[in-house]
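J.: Sharing a model prediction with you, sequence too.
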Amino acid sequence: MSYDDKYLAFEEMYEANSSTDPSYVVSEIVKLCSKQALNQFGARLIPVFYYTIFLLSYLGNGLVLFIIYKFEKLSTLTNIFLLNLVLSNLLFATSLPFWATYHLSEWIFGVALCKMVSSAYFIGFYSSILFLTLMTFDRYLAVVHAVAAAKSRKKAYAITASVAVWCISIVASVKLVFQDVGKSLFNGLTCDESGYSESTMERWRLVTYYQQFLLFFLLPLTMVMYCYISITIPILSTRLKEKCRAIKVVFVIIFTFFACCTPYNIVILLRALQVTSKEEDLCSDLESLDYALYVTRNIAYLYCCISPVFYTFVGKKFQSHFRRLMAKKIPCLKRHMSTSSQSTRSSSQRTHSAYEY
């Protein structure tokens, strides 16, 4: 039960106890956990953090999107998945300025934007995780099952898989039906789950917590570990180590993602266990978990602006495209590019498409 609900319950009990009927008097202690300090902490930290992530995400993802448009074609599966990953990151980042303003004061954007911004927030976040997992699985097929995958890894396969990811993300965001603008006694207008009984909301929170942990963390983690173990073993036994740059790039990206998201998902699991236990926790314990959620959630969101950096500055193809892009602005780079391209031309021509990135 939220702080506002407990306050209302206390107020109703107080009015009942003020009546002339002494049978309404109860000895039960009503625990009120104020979250004013937590809200002040969020109002100071979150807006700056969200605006920073928004700017970095649009700069990083926008750069990758421009490179794809300028130098690449959507004929390869990797670029199709990469394009969808960038779009999901941009969709998620679009919601952050609204949440930043919300934490500064209250929800001032109305009911329609409450639902639209929440949709961008959840669908973008969920699809980003799934596209990262899908890209890893595609690398696994291209390397471990290269012969069999050559027949199935077509453009239609990439489009179908991408549509499936977006559909799963939309279905997983079904709790958006509860999202509405409400009135809080202490925080003004809110954009949150409301309009249903507390028991119904508690069940849906549990569904959301376990869905986040199992479907969008534990399952992707298991798939990624299996794929990379399966990829690494045959490669280490061959002489293809110079062709593994693509695998190393994706591995770094996935590792960074889980390093950012593991603390957040552990806190989510703890909150689910807390709701399931039905035990009255101390206010200090509840507040500590809320603080941990604030911090770890923001670390998880950082990945939206970190992943494009790896694609642009670690991926070999994107390094080349980025240098070509900068050479138009800085003429002195052209001479360096011509000499470096000649020295690496022979090795790049021998690179198999399954390893190219």
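T.: Yep, it's here.
J.: switch to C-alpha atoms for all contacts and neighbour counts from now on
T.: Will do.
J.: Point me to the helix or strand that includes the residue most central in space within the chain.
T.: By Cα atoms, centre = their mean, the mean C-alpha position of the chain lies nearest to residue 125, the distance being 3.5 Å. In the assignment (DSSP states H and E), residue 125 maps to helix 110-144.
J.: Show me what counts as buried in that helix.
T.: Under the neighbour-count criterion of 16 or more other Cα atoms under 10 Å, helix 110-144 has 113-115, 117-144 buried.
J.: Tell me the helices and strands packed up against the very next helix or strand once past that helix.
T.: Per DSSP H and E, the first helix or strand lying C-terminal to helix 110-144 is helix 146-152. Applying 3 or more Cα pairs under 8 Å, 6 or more residues apart in numbering; DSSP states H and E, we find helix 146-152 packed against helix 110-144.
J.: and the closest residue to residue 7 other than its chain neighbours, how many neighbours does it have?
T.: Among residues not flanking residue 7 along the chain, residue 32 sits closest, at 6.9 Å (Cα to Cα, 6 or more residues apart in numbering). Residue 32 has 14 neighbouring residues, counting by other Cα atoms under 10 Å.
J.: Second structure follows, compare the two:
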Amino acid sequence: MEFSTSDYDYSQTTDYTDEGLCNLDPNPMEVTIQTYIHSIICAFGLIGNALVIVTYIFYKRTKTMTDVYLFNVAVADLIFVVALPFIIYNEQHSWLMGPAACKMLRSAYSINLYSGMLLLACISGDRYVAIVQARRSFGTRSHALMYSRLICSAVWVFAVALTLPTLLYTERFEEQNLGVDTVTVMCQLSFSKNETAKLMKVVVPSLQMAIGFLLPLLVMVFCYASIVCTLLRAQSSQRHKAVRVILAVVVVFIVCHLPYNVTLLNHTLSLFKQRSCEAEKMKLQVLAISKSIAYLHCCLNPILYAFIGVKFRSHFRQIMLDLWCFSKKYIYTARSSRATSDICISGRVSSDGCNNMSSFTA
């Protein structure tokens, strides 16, 4: 018997295979391991992206196109890591929140996926223009901030538009559990017509793979390959470090997102075919593992794109210095407090004095 087409979510409790009813609930050990992994992702993602946002708002300011893109990438990742704990908790304890929260939280990942990946493609494009097309782009980059803000606004609007199917069709509903007289409240994509379900089961993952992975990957590979060729021809002592950073950016992107997209493609192609219960359980396990690996990218983005830069690290050190100063301010006497404040202010000035370094540090 064919799988039911009433739900899109890949973590259904029960469904049909050629063997009849199949319980697709993950075992408790898998749930526990995933909880720990996602907790680590949330903690590091929250700290890293929050520090990037704080640095850009209070210390570094946004002076280049890359700065604007990095700030928006951090915002996108922060939205996701804030929503992730609520999604995980509600999935493991039945859905306790209302229909509005159900739609918003389910849409958070989709918005992060599209906006984050497209912004990373924009960063690679900006670096391509700044390095490979440096002479041609010298005049046009005088309005860089205005252009970058317009591009970021367009990316966010496009991401929200691509998320509309998830927002419209995600519903909070109840499902009767097999063999027991209990009801599980779920938050999943749900459709009233089979035709709509079949269409969305193909369209939604296809958009995720095409726009959320393949398009950014192609842009990044082309731009960074051109940058590497340009750097290798240049007589610079920093070129080998720059090439290593670029390779790290591309490799991490592929390692994080390729397994999930390949698994998602395989699962989508088999949605309307008969498959055994054990094979389906295995696919869902692989899908869950690869999705967790994809989530890791939101923790690595601050390291790859922000903290690796010399200028950004100097601002980050200034944050740590100011935090230390302000903590001492409330510990020592009034005289020590005034002296500490002077140190903080002088540190801020010295930080602002080194703003002439390039934001492209790869």
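T.: Cool, the structure landed. As the structure is a computational prediction, the values presented were derived from the model and not from experiment.
J.: Check the alignment and tell me where the residue nearest to residue 7 of the first structure lands in the second structure.
T.: Under the alignment by TM-score structural alignment, residue 32 of the first structure pairs with residue 21 in the second structure.
J.: Then residue 117 of the first structure?
T.: By TM-score structural alignment, residue 117 of the first structure lines up with residue 105.
J.: if we can go back for a sec, OK, contacts around the residue nearest to residue 7 of the first structure?
T.: Going by Cα atoms under 8 Å, 6 or more residues apart in numbering, residue 32 of the first structure touches 3, 6-7.
J.: Correct me if wrong, but it is in a strand.
T.: No: according to DSSP: H, G, I helix; E, B strand; the rest coil, residue 32 of the first structure belongs to no strand; its state is coil.
J.: What separation do you get for it and residue 13 of the first structure?
T.: 13 Å (Cα to Cα, to the nearest Å).
J.: got the residue ranges for the strands in the second structure?
T.: In the second structure, the strands defined using DSSP state E lie at 14-17, 20-23, 170-176, 183-189.
J.: quick check: the third one aligns to which part of the first structure?
T.: When strand 170-176 of the second structure is aligned against the first structure using TM-score structural alignment, it corresponds to residues 179-185.
J.: In the second structure, mark out all the helices, start to finish.
T.: Remark: helices assigned in the second structure by DSSP state H are 28-55, 65-92, 99-131, 144-169, 194-209, 215-233, 239-269, 277-295, 297-302, 310-329, 334-352.
J.: would a markdown table of those helices with distance to residue 359 of the second structure be doable?
T.: Shown next, in a markdown table, are the helices of the second structure (distance: least, Cα to Cα, whole Å):
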| stretch | distance to residue 359 of the second structure |
| --- | --- |
| helix 28-55 | 13 |
| helix 65-92 | 7 |
| helix 99-131 | 10 |
| helix 144-169 | 13 |
| helix 194-209 | 30 |
| helix 215-233 | 16 |
| helix 239-269 | 13 |
| helix 277-295 | 26 |
| helix 297-302 | 14 |
| helix 310-329 | 7 |
| helix 334-352 | 14 |
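J.: Can you say which of the ones you listed is nearest to residue 175 of the second structure?
T.: Residue 175 of the second structure sits nearest to helix 65-92 of all these, at 13.2 Å, using Cα to Cα.
J.: by how many degrees do the closest one and strand 183-189 diverge?
T.: Counting by axes from the mean of the first three to the mean of the last three Cα atoms, to 10 degrees, helix 65-92 of the second structure lies at 150 degrees to strand 183-189.
J.: how far apart are helix 65-92 of the second structure and its match in the first structure?
T.: Compared with the first structure after fitting, helix 65-92 of the second structure deviates on average by 1.0 Å (mean Cα distance after the TM-score superposition for the first structure).
J.: which part of the first structure lines up with that helix?
T.: The aligned range for helix 65-92 of the second structure in the first structure is 77-104, by TM-score structural alignment.
J.: can you give me how far that stretch is from the chain middle?
T.: Put simply, stretch 77-104 of the first structure sits 9 Å off its chain's centre (Cα atoms, centre = their mean, to the nearest Å).
J.: Buried ones in that stretch, by neighbour count?
T.: 77-104.
J.: ok, average deviation of the helix holding residue 125 of the first structure from the second structure?
T.: Relative to the second structure, helix 110-144 of the first structure is 1.0 Å off (mean Cα distance after the TM-score superposition for the first structure).
J.: That helix packs against which elements?
T.: Taking 3+ Cα pairs under 8 Å, 6+ apart as the contact cut, helix 110-144 of the first structure packs with helix 77-104, helix 146-152, helix 155-172, strand 179-184, helix 219-236, helix 245-277.
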